[in-house]
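J.: Model the structure of this input:
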Amino acid sequence: MQKLKVCELFAGVGGFRLGLENTGKYEVVWSNQWEPSTKTQHASLVYEARFGHENHSNTNLEEVPTSEIPDHDILVGGFPCQDYSVATTLKNSKGLIGKKGVLWWSIHRILSEKENKPKYLFFENVDRLLKSPSSQRGRDFAVMLKSLNNLGYAVEWRVINAAEYGMPQRRRRVFFLGYHKSTEIYKTLQETSPTKWVLERGTIASAFSVKKQGVPISFSLEKNLVSLSNSFNLEKGLSPFLNSGICMGNEVHTLKTAAEYYGPPGVISDILEEQLPDSEFNIPEADIPKWEYLKGAKKEIRKTKDGFEYNYSEGSMVFPDALDQPSRTIITGEGGKSPSRFKHVVQTSTGLRRLFPVELERLNMFPDNHTKLEGISNTKRAFFMGNALVVGVVEQMGNGLFQKIDALEEQLQS
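T.: Below you'll find the model as predicted:
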């Protein structure tokens, strides 16, 4: 089978591309990365330095005409988590708009306008997506699933914690795959029991083995997208979406699953560099009490700016980080010297220090110094890794998808 052509949106510094290209089975034919809040497009500069500027767009995706995006087999991206509510507009007979600046609707627009729609979709987001917004838990995901169903796609999803599959960072993200109704996977999914697909037969199950926990739930999505957006889960109860599931033809089947993995764990000690005695990452003795306070348990009275007093409490965190465990999730504020509750600190032969940028890259399974570039600060490199995905998850999923397509094509031919 030939390589699948990929269009990569919200490309960041290229985690999706690395994961898919590592398999040798995908080729990126067009990419887009645009950061609205900064003048210098740092992530795009890194992307172009690593992959070249050909077929790379550094323009606001909302302003890119669909005609400029080449045809592709699979559309991928880790899109921003925003408010995905739907509204109607009198001028637009189709009646569907999202809020301006909400990039899900740019994906929707590309899929709507493409005459040759991509056969497959592969998206990533924070797992909070399954239960947002707090006023209508699960509504945002319901709107997405429904809008993809309307465009002819079935969807399967899973929340994956990379550390539960032997990778060195505890990073929980929801991954979802879409299959166009013209594909063999769609037809196979139609003929397979939903629970069997989620646990055994599905693409994600073949890449990341799971076991069942609890009872499957099934429900229908309202046919009208706008009324779905307005009325979904108004009771303000828990989200009906569990950590695994499929949605096809407005029917949702969802199930709680747990990772099934028996290999060695990935741990922090696997990714550590040799210590540099005079490194800027070393923590001065004078700062250690501040770090200990921020990482420690607290029960104290605090004041708001208006002078209102309230009780504040939080539990303690392991300090320094345990070297024989996977790391905590890297967040965008990981960089910089100032003491923080959430930054990683390790004990080495020469004392306590923060993690080097190359070690943060390794926790996301990027190549060493992928983000090292003139004009890119160490703080910015840490920010990139706080925004990135774990490359190993994408690689495994990409392999699983390609093998599924290949196997079904072989069956057709035999």
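
J.: C-alpha from now on. contacts and neighbour counts both.
T.: Fine.

J.: mind checking the longest strand of this protein?
T.: What stands out as the longest strand in the chain, according to DSSP state E, is strand 210-220.

J.: Show me what the very next helix or strand once past that one is packed up against.
T.: Proceeding N to C from strand 210-220, the next assigned helix or strand is helix 225-231, under DSSP states H and E. Contact analysis of helix 225-231 by 3 or more CA pairs under 8 Å, 6 or more residues apart in numbering; DSSP states H and E lists strand 86-87, helix 139-150 as its packing neighbours.

J.: now, of the ones you listed, which is deepest in the fold?
T.: Counting by mean count of other CA atoms under 10 Å, helix 139-150 has the highest mean neighbour count of those, with a mean of 23.

J.: Tell me how many other residues surround the closest residue in space to residue 50 that isn't next to it in sequence.
T.: Nearest residue to residue 50 in three dimensions, chain neighbours excluded: residue 370, at 7.4 Å (CA to CA, 6 or more residues apart in numbering). Residue 370 has 18 neighbouring residues, counting by other CA atoms under 10 Å.

J.: Helix or strand for residue 370, just tell me which one.
T.: Judged by DSSP H and E, residue 370 forms part of no helix or strand.

J.: Quickly note the distance from the nearest residue to residue 62 once chain neighbours are set aside to residue 77.
T.: Closest residue to residue 62 apart from its sequence neighbours, by CA to CA, 6+ apart: residue 106 at 5.8 Å. Applying CA to CA, to the nearest Å, the value for residue 106 to residue 77 is 12 Å.

J.: another one to check against the first:
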Amino acid sequence: MIDKTLCELFAGVGGFRIGLEQSSTEWQTVWANQWEPGRKSQHAYDCYCKHFGEKDIYVNQDISSINKADIPDHNLLVGGFPCQDYSVARTGAKGIQGKKGVLWWDIRDTIEVKKPKFIILENVDRLLKSPASQRGRDFGVILACLNELEYDVEWRVINAADYGYAQKRRRTFIFGYSRKSTYSISVNLENPLNIINTAGFFANTFPIEKLISLHETILKYDSIADISENFRYDFGNTGFMKGGKIYTTNSIPVYEEPILLRDLLVENPDEKYFLGDNIEKWKYLKGSKKIERISKTGHKYVFSEGSISFPDSINSPARTMLTSESSLNRSTHVIEDPKTKKLRLITPIEAERIQGFPDDWTNTGMPEKFRYFCMGNALVVNVIERMGYYLNEIFNKEKFIDLDDSNENSLEAI
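T.: Have a look, this model is predicted:
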């Protein structure tokens, strides 16, 4: 087996770390980074340090300013990175350069320098379709980068509520593994359909209804810039890339009964969470509407949106929680308190429970609004814990050796 060493990028308040540590006490975080740009107070960083108490390995600095060689060696790199414009520009003799401030390139650079055996990344589900003007380009750029760095990749869009958890939160998860890993040798003995159906990482963590066919394409390109300028592809919510060949389709989860919002509610919430006299404003925000607007160019158009449930049902999982949770806006959860029958917001503890965090995890001195922000920005801890159990099996079977080119496809080498 290899050491369960972890590097957590864009760590927030530690969702990846909590989930993995709940799957095994053997996980050791050797380095983590969190930086909230444009903010004087770094509340997420302070929260992480409050719980884990390791400021020497938890760096509160812009990741783009960090020398990647200074990051300790690790076997698993994780991160929930922002969804941005992943386009690149040609820079003459210097090759390509990612758009300034796009954090994918810092992930890529870290992988290039530190060469972790395994990678788990999380992003919004629309990553696979972005941008609208060149569908699939952004994910194509990511796959091409990982292919050049000699990683194969599985991906899956996972809705936490489909697998028994308390929130309808759809996120793209990317599992990358070095072609020189023991796991790569063993899993790639399977055909792509078997990898996606039964043998792969996501098949063993989040089962799907059996697939009978896949769409295939070759990731052909002369450079990452070529991908950025010309690539488009209709990626499915499930897929696998081996050696630059892509296999993908849309899969159906093997559904599990979710946790209901009513099961997470606190008793006797503070009166400040109740709506009071502004219910009509809430009804307007939640209701359907058609509004005539004028664009920047002077063109008139009608903005329209349908209604959403008001109040939210507590007999189903929560909707996707956003960073604006608790503010007076359309996306904020409003429920009927089962005891008082009055309308109210969810409390910070309830927001933590929806994301699978321990109660009062963010109650570390930050403003209450930022507690909601941190939860809206987080991932579902239970999803990571579930991945962790299978990662433990993978790591326990992994060998320390790196396979050279002459024997990397031979089981006898391991």
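
J.: Which of the helices and strands packed on helix 225-231 of structure 1 sits closest to residue 2 of structure 1?
T.: Closest approach to residue 2 of structure 1 among these (CA to CA): helix 139-150, 26.2 Å.

J.: ok, the closest residue to residue 4 of structure 2 other than its chain neighbours - contacts?
T.: Among residues not flanking residue 4 of structure 2 along the chain, residue 27 sits closest, at 4.9 Å (CA to CA, 6+ apart). Residues counted as contacts of residue 27 of structure 2 (CA atoms under 8 Å, 6 or more residues apart in numbering) are 3-6, 20-21.

J.: Among those, which lie within strands?
T.: Among the contacts of residue 27 of structure 2, DSSP E puts 5-6 in strands.

J.: got a winner among the contacts of residue 27 of structure 2 for most neighbours?
T.: Going by other CA under 10 Å, residue 20 tops the contacts of residue 27 of structure 2 with 27 neighbours.

J.: Let me know whether the residue nearest to residue 62 of structure 1 touches residue 61 as I believe.
T.: Yes. Counting by CA atoms under 8 Å, residue 106 of structure 1 does reach residue 61; the two are 6.8 Å apart.

J.: all helices in the stretch 301-414 of structure 1, in order from the N-terminus.
T.: Along the stretch 301-414 of structure 1, counting by DSSP state H, counting those that start in this stretch, helices occupy 357-363, 378-387, 391-413.

J.: Hmm, residue 82 of structure 1 is touching residue 100, no?
T.: No. Residue 82 of structure 1 is not in contact with residue 100 according to CA under 8 Å; the separation is 11.0 Å.

J.: Around residue 15 of structure 1, count how many other residues there are.
T.: 26.

J.: let me fix that: residue 55 of structure 2
T.: Residues lying near residue 55 of structure 2 (other CA under 10 Å) number 15.

J.: Tell me the spacing between it and residue 30 of structure 2.
T.: Residue 55 of structure 2 is 11 Å from residue 30 of structure 2, by CA to CA.

J.: try residue 14 of structure 2
T.: As for residue 14 of structure 2, its distance to residue 30 of structure 2 is 13 Å (criterion: CA to CA).

J.: that older thread, higher neighbour count, residue 82 and residue 100 of structure 1?
T.: Higher neighbour count among residue 82 of structure 1 and residue 100: residue 82, with 15 against 9, using other CA under 10 Å.

J.: Confirm the more buried one sits in a helix?
T.: No. Assigned with DSSP: H, G, I helix; E, B strand; the rest coil, residue 82 of structure 1 falls outside any helix and is coil.

J.: what's the counterpart of it in structure 2?
T.: Matched across to structure 2, residue 82 of structure 1 falls on residue 84, judged by TM-score structural alignment.

J.: residues contacting its match?
T.: residue 102.

J.: tell me which element the spatially most central residue of structure 2 is part of?
T.: Closest to where the C-alpha atoms of structure 2 average out (CA atoms, centre = their mean) is residue 122, at 2.1 Å. In the assignment (DSSP H and E), residue 122 of structure 2 maps to strand 118-124.

J.: how big is the angle separating that strand from helix 381-397?
T.: 160 degrees (axes from the mean of the first three to the mean of the last three CA atoms, to 10 degrees).

J.: just to revisit the earlier point, enumerate every residue touching the residue nearest to the centre of structure 2.
T.: Per CA under 8 Å, 6+ apart, neighbours of residue 122 of structure 2: 79-81, 171-174.

J.: let's see 6 Å
T.: 80, 172-173 (CA atoms under 6 Å, 6 or more residues apart in numbering).

J.: So which of these wins on neighbours?
T.: residue 80 (23 neighbours).
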